[in-house]
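# only geometry, no sequence info:
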């Protein structure tokens, strides 16, 4: 989590970093709430107390993890480009 926050914080310029991080934090909180809601729709409890569709939830989490890794790789590639453009502009 910390390394992804450090990587993402390098995206905006210094002047916009505070507002960017506020919006980023809000999106993280909303995503956590949405994930809980989605998990609640997927997983159900059987009359005997066992959980149903828990395996499906595992597939969803793994899929989200793969998407996150791809997005982080794209951001990691774009951050040096943004830093180079900022250096050239100053």
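In hand now; what should we look at? Being a predicted model, the structure only gives us computed values, none of them experimental.
# Could you use CA atoms for every contact and neighbour count after this?
Noted.
# for the protein, what's the longest helix?
Secondary structure of the chain per DSSP state H: the longest helix is helix 54-89.
# and here's the other structure:
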């Protein structure tokens, strides 16, 4: 596979991932962390890091807006729920591994 084609496919997959996350606002970041070890915030941090490697200026809040599809504070207000004791226990147990 040509590198250009691979990059186009990877970009399309990333856009589909973001669209999937957008359609599943019911899935909380702590759920993602507990099941997959990464969340929307991790994607935002990775976005900033990759942009930085390419000398592209983008800050964390800008990256979060790309990943969340809106400003993070707005997403948090509309969709973020309080973590349950079970979610927090699983998160803390995973951190110790």
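Noted; the coordinates are in hand. Every value quoted in this text rests on a predicted model; they were computed, and no experiment measured them.
# Need the TM-score between these chains.
Put the two chains on top of each other and the TM-score (TM-score structural alignment, normalised by the length of structure 1) is 0.32; 47 aligned residues with a CA RMSD of 4.0 Å.
# Which secondary structure elements does the longest helix of structure 1 sit against?
Using 3 or more CA pairs under 8 Å, 6 or more residues apart in numbering; DSSP states H and E, the elements in contact with helix 54-89 of structure 1 are helix 2-9, helix 17-42.
# Let's check: the centremost residue of structure 2 is which one?
When structure 2 is reduced to its mean C-alpha position, the closest residue under CA atoms, centre = their mean turns out to be residue 40, at 1.8 Å.
# Okay, that one and residue 49 of structure 2: tell me how far apart.
Separation of residue 40 of structure 2 from residue 49 of structure 2 (CA to CA, to the nearest Å): 14 Å.
# What of residue 62 of structure 2?
To residue 49 of structure 2, residue 62 of structure 2 is 13 Å away according to CA to CA.
# Check residue 65 of structure 2 too.
From residue 65 of structure 2 over to residue 49 of structure 2 the distance is 15 Å, taken as CA to CA.
# same question, residue 17 of structure 2
Residue 17 of structure 2 is 18 Å from residue 49 of structure 2, by CA to CA.
# So for those two, which sits in the more crowded spot?
Neighbour count, other CA atoms under 10 Å: between residue 17 of structure 2 and residue 49, residue 49 has more, with 16 against 13.
# Can you say which helix or strand has the more buried one in it?
Element membership of residue 49 of structure 2, judged by DSSP states H and E, is helix 40-53.
# next structured bit after that helix?
With elements assigned by DSSP H and E, the helix or strand that comes after helix 40-53 of structure 2 is helix 60-68.
# can you redo the helices and strands packed on helix 54-89 of structure 1 as TSV with distance to residue 78 of structure 1 and mean neighbour count?
Converted to TSV, those look like this (distance: least, CA to CA, whole Å; neighbours: other CA atoms under 10 Å):
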stretch	distance to residue 78 of structure 1	mean neighbour count
helix 2-9	10	12
helix 17-42	16	13
